[in-house]
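Asks: Provided below are the primary sequence and the corresponding predicted coordinates.
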Amino acid sequence: MPVLLGLPSHAAGSSLLRDIRSGQDDTPSDCGSLVAVGNTVYFSNESASTGSELWKSDGTVGGTVLVKDVLPGPDGSAPYTFGELEGSLFFTSRGGTQRRELWKTDGTPTGTVRLFTVPEGEDSSEVSITEWARVGGTFFFSAQFIGNKELWKTDGTPAGTARVKDIAPGDIGSFPDNLTVLGSTLYFSASASGSNPTDLWKSDGTVEGTVLVKDVKPGSGSSQPVQAAALGNRLFFWADDGTHGLELWTSDGTGAGTVLFKEFAPGSASGLGEPEWRRPLMAVLDGVLYFGARDTAHGLELWKTDGTVEGTVLVKDVNPGSSDSLSRMTVVGGRLYLSQYDEAHGLEPWVSDGTEAGTVRLADVAPGEASGSPLGFTRVGDTVLFQARDTAHGAELWKTDGTPAGTALLADVWPGPDSALRYDSRTGEVALWGVEELGLAFFMGADSSSGQELWVTDGTAAGTRQVEDLVPGEGSSVPSNLVYLGGKLVFAARDPLVGNEPRVLQWELTPPDTTAPVLTCPASLSATAPDANGVAVSYNPATATDDRDTPVIEYGQASGSLFPVGTTAVTVTATDSAGNRSSCTFEVTVKTEPTEPAPRPEGFACSSGGPGASAFWILLALLAVACVRRRESPR
């Protein structure tokens, strides 16, 4: 498992960006959701003098200010933020007449402008805008500004802000839903009659170009189009034509080109059940659409299509028989991660490459029939983190590299069966934020000595720790909406004295360590051995420094060991924690002691010493010559 970017030493805790209600009364503040646009984070907050208004922060105390007092006085405009287009944040607020208004802001008072005001006499109680989509420079959303809920658009100007079309005239409302973009066209489900029946519509932003694509279920019935996704130049969605049940359809934007793509459950049975309507069971990866479906032989399983009927196949029957397997799916880091169930292992984490062989269980987190219930797959570097639970550890953070061998419990933050992590039971969302720029993940965790506080991990057990215990003891600060703004982490957290306010934590990006240690070898040296076997030599240690940590120094031959006669080159290496290495070499030369001649025995006859030695050898040579001449004389 790759180790993520290094976790910096961080002793200082977070600081309050601004106590907006300070000195006004004893009522704790309650910061709304943080929304990041570029290097600015926006949130709603309330003070005694302005009421609830829109604020912004760049992560500094001086840069945390009121954007604009939209409704002067203590009542406040109660802003509700919902989307961003070309650097501007869109929000609804209450105007001077107490009617709802649509605004946008670039973060400056002059750049905070009203786009639309709900006319007098209209019901503006519905303020939440939960469906929106961007098509080029136009922002589409579903809103109740005139009559009931209809499709609206804005280009960021008052003149370009209008209801696209009154699909269900009067106070009925068409309730546009499932907004999906395909090219330059917006597709959505809507009801022209305002009652339950809904069908597939499309819009190019004009009244004339906002039309019913096809009445899939003719008459007063609803085709219930859900779970839409774009693949190539076609839209795929589930719909019920009254004959085939809820099945997979496809559309090219024309009535003739909107057809039943594949019937999974023959007759009036459905290939997709009602429990899956609001669950994300469609994902496009590398030109392939993955989706959940059930047929007569299989429960809810993973299928895929390349856009052709022939290329639409079951990926793998994980839970053989008619029982369901697929629970959730999400694309993370170029892989498809799944929560799937089988009777032998329960609901566990899976991964798929789109083939039967490549669709495998990552771990049996809760051994046996119990379920690990994986949630919140989040990528950080080459690692994917997720929440899972077992009886021994409770709900904790797990990690995977996309292989069974690389999947394991990251850390038992709250040792024992108690759970360190929490999740929203309505949405399945886990308070887990991956910050790619830092190679770190932050999460809300609890342990035996503290409540729900901010934690951080670099993908290792040793690098998983609490950032700070903001509310000491069993109390909890419940951190939320964490955003990284270039060296600063901004998040909302609760404090018993000031309430839920934005806080900042200085956390500079630590670049990868690519610098090798600076290594200095000892001087070369000589030694004398008493014989040819060599001698033990001790030398001074090398020295090494590094800009990040203390390097590890290794020697080719240890000091104090036996060196042979001759010259030995000793190589020294210094390695830091990032694997950067430097080396140097010095020499140890070993010589033997010079030997003195051995003394000769006394009385040795052939000794060349003495005063008569030279005469003797001369006489011997003359005799030899004389003998030769006598032999050569004729007889």
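Replies: Okay, I see it.
Asks: for the rest of this, base every contact and every neighbour count on C-alpha atoms.
Replies: OK.
Asks: does residue 478 touch residue 452 like I think?
Replies: Yes. Using Cα atoms under 8 Å, residue 478 is in contact with residue 452, at 5.4 Å.
Asks: give me the common contacts of these two.
Replies: Residues within reach of residue 478 and of residue 452 at once, by Cα atoms under 8 Å, 6 or more residues apart in numbering, are residue 444.
Asks: any chance you could map the strands in the stretch 101-250 of the chain?
Replies: Counting by DSSP state E, counting those that start in this stretch, one finds strands in the stretch 101-250 of the chain at the ranges 113-117, 132-135, 138-143, 150-154, 162-165, 177-182, 185-190, 199-203, 211-214, 226-231, 234-240, 246-251.
Asks: nope, the stretch 451-600 of the chain is what I meant
Replies: 465-468, 480-484, 488-495, 499-506, 518-520, 525-529, 535-536, 543-545, 552-555, 562-563, 566-575, 581-592.
Asks: format the ones you listed as TSV; extra columns: mean neighbour count and distance to residue 456.
Replies: Formatted as TSV, the strands of the stretch 451-600 of the chain follow (neighbours: other Cα atoms under 10 Å; distance: least, Cα to Cα, whole Å):
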stretch	mean neighbour count	distance to residue 456
strand 465-468	18	6
strand 480-484	22	12
strand 488-495	23	12
strand 499-506	24	12
strand 518-520	18	32
strand 525-529	15	51
strand 535-536	17	51
strand 543-545	17	29
strand 552-555	16	28
strand 562-563	18	50
strand 566-575	18	27
strand 581-592	17	29
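Asks: can you say which of those is nearest to residue 129?
Replies: Smallest distance to residue 129 across the strands of the stretch 451-600 of the chain (Cα to Cα): 18.8 Å, for strand 480-484.
Asks: contacts for that closest one, please.
Replies: Applying Cα under 8 Å, 6+ apart, the set of residues contacting strand 480-484 from outside is 33-36, 41, 431, 433, 435, 444, 489-493.
Asks: any chance of the residues you listed in a markdown table, plus distance to residue 351?
Replies: Output for the contacts of strand 480-484, formatted as a markdown table (distance: Cα to Cα, whole Å):
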| residue | distance to residue 351 |
| --- | --- |
| 33 | 32 |
| 34 | 32 |
| 35 | 31 |
| 36 | 31 |
| 41 | 35 |
| 431 | 22 |
| 433 | 21 |
| 435 | 23 |
| 444 | 25 |
| 489 | 31 |
| 490 | 33 |
| 491 | 32 |
| 492 | 33 |
| 493 | 34 |
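Asks: in addition, the following structure is provided for comparison:
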Amino acid sequence: MDLTDVDGRLFFTADDGAGERGLWRADNTGTTAVKLLDFPYNYGSDGRYDDHGYRALTDVGGTLFFITKTDRTDALWRSDGTKGGTVRIQRFDDLDSRGGENGPSNMAAVGDTLYFTADDGDLWKSDGSKAGTVFVKHIGTGGDENYYYGPTELTSVGDTLYFVGDDRTGSGSEELWRSDGTAAGTVVVKDIYPGADFHEGPSRLTVVGDTLYFTADDGVHGRELWTSDGTDAGTVMVEDIVPGAESGSPSTLTELGGTLFFGVHDPEDESRDLWTSDGTAAGTSLVKDFDVDGEGQGYLPRIVVAGDRMFFFVGVAGGVELWTSDGTEAGTTLVQGFPLGWNSGGPGELTAVGDTLYFYIGGYSVAGADLWRSDGTAAGTVLVEHIDSPTYGGPGALTASGGKLFFAVDDSAHGNELWVSDGTGPGTHLVRDIDPSVMFVSRGARTGAANATARVPVTVYSSGTVKVAPARMGGVRKLRQEIVFDGNWYWDVATLTLDLTRAARRELRRTGRVEIGARFTYTSCAGPIETEKRTYTLKKRR
């Protein structure tokens, strides 16, 4: 389930239980959700719906852009939050001659314009209309393109797009590019590592004000912090934080109050410390050393800003600690520790809603998902709700929208569904049981051994009993089978082997194909009963 906020409106993807995944929108109260579009069918080889039928929900100037995908065609869409305003912009052939993906990907907004990549190396842009969806420039290699799949890290700085792409020398290395939306204005900014072969280019592109920061390796100083104003001369290393060829490997680049903060690898104790920079060597300094008891267990997997403070977790022996910082050493303080067991999930999904941080720690209390919130104090760091879950995982896709927190979670009773929280237990609840089903029967079947059976995959969300009976044209014998749901994920898949009738087997042998029909009734141990009818065309096995 993907969630994206667009001007206070929550868009998300979900399966309605009929095997159809689509685009939905929830209202700001968190009490209703409406479906805007059924995504095109995209069934895998086993006949089950392929979840990769959509990609990249992206806010572009208050309009949602997204991609649908099938085996043959990708399409770019936009939506204003209404069914009538959810329209396809343009189709793209999905596969190229190498079997690679040609469809749109790597979407990013620059003002009211969407930029994206397609055709394994082409930069495109769109204003939301078919006529305004145009090719900008091919960013392929100067040599063999079999390894290359186009620009990445598309990032907006003002009205300019920056990205990482092949240097087009045939070396296989990547460099920093910029684009103004024209072919002539799409150029390499700087060759940071001249003469390198198959060198990983800049990464972690991050904007602070009108300045671009990123990490790069010039072949001399290791991977360190760099900045760029879009010119060759203005693209420079900020500071060799870990001197020499060893890398400081800056990570989790984050902006707070117009200043950059990031983590740096400390080779002396193998910890990751908090640093800050104003873009100059003199203004780049250590904020806090997180060498924990000399064991080098400190880490900052992600920094999240909530209000005027940063939040992050630091690893310690036996667990993790939540810290907060205002950007100064004195203002970087421990909030609360969390002991973790071998089966604990998280912490994860750090998300800000206004001045409040939300996160989950799975299995912290008992098996299930614990949703927490924090205001940066120990007293204000509290468990919001424990949600019984069939796994030790936690809520996913935490997203702020309309002043509330939305997320996806499986509470054992409803499957993986959309929830909302206002930060209190009573205010944390299911938005809508979009998929009330307990079973999904594949729309495809395979001919079994000796051309005497049909093999049909079924997806279940709890243990129960499935009964199969002939329906429509028939051709199958009755079946009763127990299915045990192991609870290791949100669903289990079982394959039913249906015996064909004598007449169906004879038809299959004589003509090479036969149509069969069956009614599947699933009685869940949790109570619900669901019935689905399917017809299949079987082909004779050789």
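Replies: It's in. In this text, all values refer to a predicted model and were calculated from it rather than measured experimentally.
Asks: residue 621 of the first structure is nearest to which of the strands of the stretch 101-250 of the first structure?
Replies: The nearest among the strands of the stretch 101-250 of the first structure, by Cα to Cα, is strand 226-231 at 117.4 Å.
Asks: average gap between that closest one and the second structure?
Replies: When the second structure is superposed, strand 226-231 of the first structure averages 1.4 Å from its matched positions, counting by mean Cα distance after the TM-score superposition for the first structure.
Asks: residues touching residue 113 of the first structure, list them.
Replies: Residue 113 of the first structure makes contacts with 103-105, as judged by Cα under 8 Å, 6+ apart.
Asks: so of those residues, which ones are in helices?
Replies: Judged by DSSP state H, helices contain none of those.
Asks: CSV please, covering those and showing neighbour count and distance to residue 195 of the first structure.
Replies: Below are the contacts of residue 113 of the first structure laid out as CSV (neighbours: other Cα atoms under 10 Å; distance: Cα to Cα, whole Å):
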residue, neighbour count, distance to residue 195 of the first structure
103, 24, 30
104, 22, 32
105, 21, 36
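Asks: closest one of these to residue 305 of the first structure?
Replies: Nearest to residue 305 of the first structure among those, with distances taken as Cα to Cα, is residue 104, at 40.5 Å.
Asks: the residue nearest to that closest one when sequence neighbours are not counted sits in which helix or strand?
Replies: Among residues not flanking residue 104 of the first structure along the chain, residue 90 sits closest, at 4.3 Å (Cα to Cα, 6 or more residues apart in numbering). Take DSSP states H and E as the rule and residue 90 of the first structure turns out to sit in strand 88-94.
Asks: how far is that strand from where the chain is centred?
Replies: 29 Å (Cα atoms, centre = their mean, to the nearest Å).
Asks: quick one: what's aligned to residue 121 of the second structure in the first structure?
Replies: Aligned by TM-score structural alignment, residue 121 of the second structure pairs with residue 149 of the first structure.
Asks: oh sorry, the question was meant for residue 194 of the second structure
Replies: In the first structure, the residue matched to residue 194 of the second structure (TM-score structural alignment) is residue 218.
Asks: which residues in the stretch 251-400 of the first structure form strands?
Replies: With DSSP E, counting those that start in this stretch as the criterion, the stretch 251-400 of the first structure has strands at 259-262, 282-285, 288-293, 301-305, 313-316, 326-332, 335-342, 346-352, 360-361, 375-380, 383-390, 394-400.
Asks: turn those strands into TSV, including mean neighbour count.
Replies: Shown next, in TSV, are the strands of the stretch 251-400 of the first structure (neighbours: other Cα atoms under 10 Å):
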stretch	mean neighbour count
strand 259-262	17
strand 282-285	19
strand 288-293	23
strand 301-305	23
strand 313-316	18
strand 326-332	21
strand 335-342	22
strand 346-352	24
strand 360-361	20
strand 375-380	22
strand 383-390	23
strand 394-400	24
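Asks: got TSV for those, with distance to residue 166 of the first structure too?
Replies: As requested, the strands of the stretch 251-400 of the first structure are exported to TSV (distance: least, Cα to Cα, whole Å):
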stretch	distance to residue 166 of the first structure
strand 259-262	27
strand 282-285	30
strand 288-293	33
strand 301-305	36
strand 313-316	41
strand 326-332	35
strand 335-342	40
strand 346-352	44
strand 360-361	49
strand 375-380	39
strand 383-390	44
strand 394-400	48
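Asks: looking at the ones you listed, which is nearest to residue 160 of the first structure?
Replies: strand 282-285 (32.6 Å).
Asks: what about that closest one, how far off from the second structure?
Replies: When the second structure is overlaid, strand 282-285 of the first structure sits 0.7 Å from its aligned residues on average, using mean Cα distance after the TM-score superposition for the first structure.
Asks: equivalent range in the second structure for that strand?
Replies: Under TM-score structural alignment, the match for strand 282-285 of the first structure is residues 253-256.
Asks: contacts for that stretch next, please.
Replies: Contacts of stretch 253-256 of the second structure (Cα under 8 Å, 6+ apart): 204, 206-208, 260-263, 303-305, 308-310, 327.
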